[in-house]
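1. got a sequence here, can you build the structure:
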Amino acid sequence: MRNTPDLPGEDRSLFAERLTTPAGLPWILAGAALAAVGVGVLSGARHLDAGSSAEVVLLLASTVLIGVGQGLVLLVLLRWGLVSRRHRWTSILLVTVTVALTLALVTEGIRAASAEAAAGGAWAGYRIKAGKQADSAWIGGRKVGGQRVYRIEPTKRNVKSGYGEPATVADLNGAKAKPSARRTSVAACVLATYGARKDNIQAAAVDATTYHLLKGGKWRITKARGAQRIRQAGSSKYVRSYAKTMLANCGRLAGPYPVSMSSTTAPVGSATKVVFTIKSATGHGLANVPVTFSYGGSSPVAYTDSSGTATTYFNVTTAGVTRATARADRVPEWRLTVRSPKNKRASKVAVAGRLAAVEASTPVRASGAQTVVVANGSATLRVGQPLAGTYTVDGGSGTRTVARSAYGPFDTSATNCNAPRAYTSSTSMSSNGRFALPSWLPPKSGYYRWGVAVTGNELSTAASTCGASVRVIKQAAVAQDRPAGRSRTVKVGQGFDVDVVVSGFDRAEGHSLVSRLYGPFVNKDNARCVESKRVASKNQTRNVSGNGKVNMGNAAISSSANTGWYVWQTTLSTGDLVAGATSACGVLYEVVR
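-> Have a look, this model is predicted:
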């Protein structure tokens, strides 16, 4: 049975009649509908970003709809007399209180949303129990000036504030205060690696981890306040698990990040291997970091492996030293980026998602195909002349040592740059070009060759060459004299001869020695060794192979018509390595009847 208000008997039927009157029922239904819509809008607002402009609008709208709906129902009841006259003043009071509460709710909703937005609008996370401190009401990330931030001073007030410009710090409160530089860098790693992703669980874990590292004490995730805040969050089990994982990962991988770089020496035309390595402060490699290399106009990108190493290869085209560079520009920041509040009662905030860049370089040493060429100053020399020439080095780089060696003497021109080595000297060089060979004097006849060898280094391959042979000739000498006891005057038919002394040989070599007779001359002072006066039939020939004295044999003038003065001249033939010579025109004989 339906219960109805306790009305006098005569009013009961009136209540039933007016409750179903066509004029009142639609207004009651409309008020109820408005309130229901307000409840739906309120439910939808709870799924939006806390503190966002959309949430503020929907909270305001839901509050207005619920209040208007409630007021409309009560006013209709009063208007149509559906409430007992006996309770009318009570109903009027109820309507007044409802309207006042609705207005208060609207005012508080606007104030709370505005305050939260001004203090750093909640961005991702969970509502928790509200309080006066900065660590209350919300666990997660906020937005300040378009940046994703997290509060770092839990004991400050939960009040609105503007914020100053970001400042970067490696040690949040200095060397003598907490947290340490190490905890600062681990917190920076958490914020950089995990803080910028819009995920409620992850953002709540970053919030809890940030307080754990930067405040410590009861805000550690296993201590009273830290654990309490996590329990008040939605999905608290996962928030706690995420926080532990973040602490473990960034404990291993936080910076600062030492980097190193190396390359292999490669001949021109081949490839050099370039390696870049990045480690955490605890020596663990940073994996999956993109690294942009640069060398010779090429800029490939490689990713680090689990050891923090990225490798690439470059073709080298020029001998010498050229620097290769590498830049890793998506490294988690190891310093905190902090924004201070303009309201001194509010908490500072740390900016999330900050990445840093680290760079390194290394010399790439490309070894050139070094060449050396020898050019002789002359193909033939005499003993006593310098074995001059030049050598040209090309394709080398850096400091090298060059050895200049003269090989010989050899008996034939079919020589090489093997032993014996008659002379050697060394010098250093740091540039390519054409250089003079030493002015070395070969001591004896023979064939000689310059050999030049240039050492290699990490930039140049070794090179050597053997120059063309140079013939070094020894000059011989011929002297003649009248044999001892021989008279200068002889008669027709009587033989007369000449002794010849050969000198200057420094090796055994076959030569011919020819003495030629010139005459007759009427006067001895007119005796000359000219072809027109040569007595061809009187040539005296001997074979010699070295130094010594040789009697050339007798010649006789058999005709009285050819009496007069005669003179001798001797010639030594030229060989391969000993140069011939001709004596003076001398040794006179007078032939008489």
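
2. for the rest of this, base every contact and every neighbour count on C-alpha atoms.
-> Noted.

3. in stretch 504-519, which residues are buried?
-> Neighbour-count burial for stretch 504-519 flags 504-507, 511, 513-519 (criterion: 16 or more other CA atoms under 10 Å).

4. using TSV, lay out those residues together with distance to residue 265.
-> As requested, the buried residues of stretch 504-519 are exported to TSV (distance: CA to CA, whole Å):
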residue	distance to residue 265
504	57
505	56
506	52
507	52
511	60
513	66
514	69
515	72
516	74
517	77
518	78
519	82
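
5. among the residues you listed, name the ones in strands.
-> Among these, DSSP state E puts 511, 513-519 in strands.

6. CSV for those residues, including distance to residue 153?
-> Formatted as CSV, these follow (distance: CA to CA, whole Å):
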residue, distance to residue 153
511, 112
513, 118
514, 120
515, 123
516, 125
517, 128
518, 129
519, 132
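
7. what sits up against stretch 370-383?
-> 387-396, 441-445, 450-454, 460-475 (CA atoms under 8 Å, 6 or more residues apart in numbering).

8. let's verify residue 88: helix, strand, or coil?
-> Under the three-state scheme (DSSP: H, G, I helix; E, B strand; the rest coil), residue 88 adopts helix.

9. go on, residue 419?
-> Criterion first, three-state DSSP; result for residue 419: coil.

10. and for comparison, fold this next one:
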Amino acid sequence: MAVLALATLAALPAPRAAGAGDRAERWAGFRIPSTGRAAGGWIGGYRLGGTPVFVITPGRRPNRAGFRPAAATADLRGAKAPSLARTRRAAWILSKYGGHRDAVQAAAVDAAVLHLLGGRTWRLGRPRGSARVRNSGDPGTVRRYARLMLGGSRASAGPYAVRVQPTVADVGGVTAVTVRVTDGHGGPVAGLPVSVTSPDGGTSQPVAGPVEAVTGDDGRALVRLAAPLAGWRTVVAEVGQVPLHWLRVRAAARGRQASVAEGGVRRTLTASARVAVRGPQSLTIAADPNVLVAGSPARVVATVDGDGSRRGATASLHGPFASVAEAHCDGPAVGTASLPVEGDGAYASPAITPSVGGRYLWRVAVDGSDATVPVASCGAPVRVRGRSTVAVSAPATAAPFDVVSTQVSLAGLPFGGPVDVTTSLYGPYDTAGQACTGNHRDVVQRRPGNGTFTSLSFQVEERGWYAWRASVPEGDLWLGSSSTCGAVGSLTQVQ
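-> As a prediction, the model looks like this:
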């Protein structure tokens, strides 16, 4: 007696259009006593052509004249017509259980349908409804099956819904598609066949799929579609064997004779969704300018090619480094700026001002969009030249034939030297105002970098004023500079 468990077998073929002279014959069920009404003589289903049918007007005369063509309806009209909810429940039972040829199951479908559509006297537990079940070949099982069908219809009857939820995939991966089927009360529906395709599936073929699956106990089926090319794709899910929530009624060709409703008729629901397959976007960056002086603005120009959508980007300047070989973008940045990308094209970043000389690298990161993956690039080297400074601190006085020197202070050299520092001594002059012109003596000292040191010495033989000047030549990462000559601290009077 496990027939009810087989109620999810494939639906019967679509019924053919019938003429008014078509006659029904008994199909599956039990003989019961005749009453002169359509509900007497038989409990179960009939066959009309190749389609199972069940009586829905039990109080009318048996149908001898045939039936009209099938018509779909969710509203059985009339003063005593069943409610929409009861009609949907009957349609669900007929659709789900009315297509299997088994005497007990067909009798249970008949009893449950009349319980919902036939009026009070035909309900289970009422005289006429109880008598029909009692006279069947297996009343206990028929009654139990009918109550199971009624309970299922109460929980599930109504319009079924299909929802397709694809996930965004990266090109070369897979699009995971979850198909969720819910019944007329929002509950999950298990055991329904699902077929998923992608008409614009991103391949050289016009269709990706189909991939077949069956809904599980949670009403979901998960399939995976290959995603070989970037772009937008449509995912289409077809769910078969869905119970109807309306009746397919074959009205009597002659008035006052019984009408029937078809059993075992299912439908296919289709739902679709659009989803992106994310592909790469290209990014090139160039420093503008690529050589500058510390304290000057630096910018980077990023050229982006993706899906043309608006997305965010950031530009950051990393450094300073002593050499190109040491430069990288992994450490902290000296500055970061937002770089809105309105579409594909070239964009200049807001300015970032480095304050120290050295080697720098730009890093630009562009956000992903619905159809592109994020991209980042590190490069576009920048050479920033620091501003070197040099100062002297000379002795204020000296005597003739003394050997004198000056203190030299060196600063502003990024990453040290070596650097050749030239110290010059001008003079003698009669007055201090004449200093820093004419003949001078020079000494050159190689220094490792910033700091203060004592210059090489000079012998002063004549009385008068002497002026000191120190200078640093231009280097790869700094500008050359000279100390102020003739100012306080740079003059020595020999007297």
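
11. any chance you could compute the TM-score here?
-> Once superposed, the chains reach a TM-score of 0.67 (TM-score structural alignment, normalised by the length of the second structure), with 417 aligned residues with a CA RMSD of 4.7 Å.

12. ok so, going back, the contacts of stretch 370-383 of the first structure, buried ones only, as a ChimeraX selection?
-> This is how ChimeraX selects the buried members of the contacts of stretch 370-383 of the first structure, with burial counted by 16+ other CA under 10 Å:
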select :387,388,389,391,393,394,395,396,442,443,444,445,450,451,452,453,454,460,461,462,463,464,465,466,467,468,469,470,471,472,473,474,475
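
13. residue 361 of the second structure touches residue 378, doesn't it?
-> Yes: using CA atoms under 8 Å, residue 361 of the second structure is in contact with residue 378, at 6.8 Å.

14. what touches both of the two?
-> 328-329.

15. give me the distance from stretch 350-364 of the second structure to the chain's centre.
-> A distance of 34 Å separates the centroid of the chain from that of stretch 350-364 of the second structure, by CA atoms, centre = their mean, to the nearest Å.

16. again, but for stretch 298-308 of the second structure
-> Relative to its parent chain, stretch 298-308 of the second structure has a centroid offset of 23 Å by CA atoms, centre = their mean.

17. again with stretch 578-590 of the first structure
-> So, by CA atoms, centre = their mean, the centroid of stretch 578-590 of the first structure is 80 Å from its chain's centroid.

18. now do the end-to-end distance for it.
-> From its first residue to its last, stretch 578-590 of the first structure covers 35 Å (CA to CA, to the nearest Å).

19. that older thread, closest to residue 237 of the first structure out of the ones in strands among the buried residues of stretch 504-519 of the first structure?
-> residue 511 (114.3 Å; CA to CA).

20. from memory the closest one sits against residue 571, does it?
-> No: assessed by CA under 8 Å, residue 511 of the first structure is found out of contact with residue 571, at 10.2 Å.

21. hang on, isn't residue 106 of the second structure packed against residue 26?
-> No: between residue 106 of the second structure and residue 26 there is no contact under CA under 8 Å: 10.9 Å.

22. more crowded one of those two?
-> The neighbour comparison of residue 106 of the second structure against residue 26 (other CA atoms under 10 Å) goes to residue 106, with 32 against 17.

23. could I get the full set of helices for the stretch 101-250 of the second structure?
-> 103-117, 127-134, 139-156 (DSSP state H, counting those that start in this stretch).

24. and the longest one, which residues are buried?
-> Yep, that's helix 139-156 of the second structure we're talking about. 139, 141-143, 145-147, 149-150, 153-154, 156.

25. mean shift between it and the first structure?
-> On superposition with the first structure, the mean distance recorded for helix 139-156 of the second structure (mean CA distance after the TM-score superposition for the first structure) is 3.8 Å.

26. that helix vs helix 127-134, what angle?
-> Angle between the axes of helix 139-156 of the second structure and helix 127-134 is 120 degrees (criterion: axes from the mean of the first three to the mean of the last three CA atoms, to 10 degrees).

27. can you list contacts of helix 139-156 of the second structure?
-> Contacts of helix 139-156 of the second structure (CA under 8 Å, 6+ apart): 1, 4, 89-90, 92-93, 104-105, 107-109, 111-112, 133, 136, 183-187.
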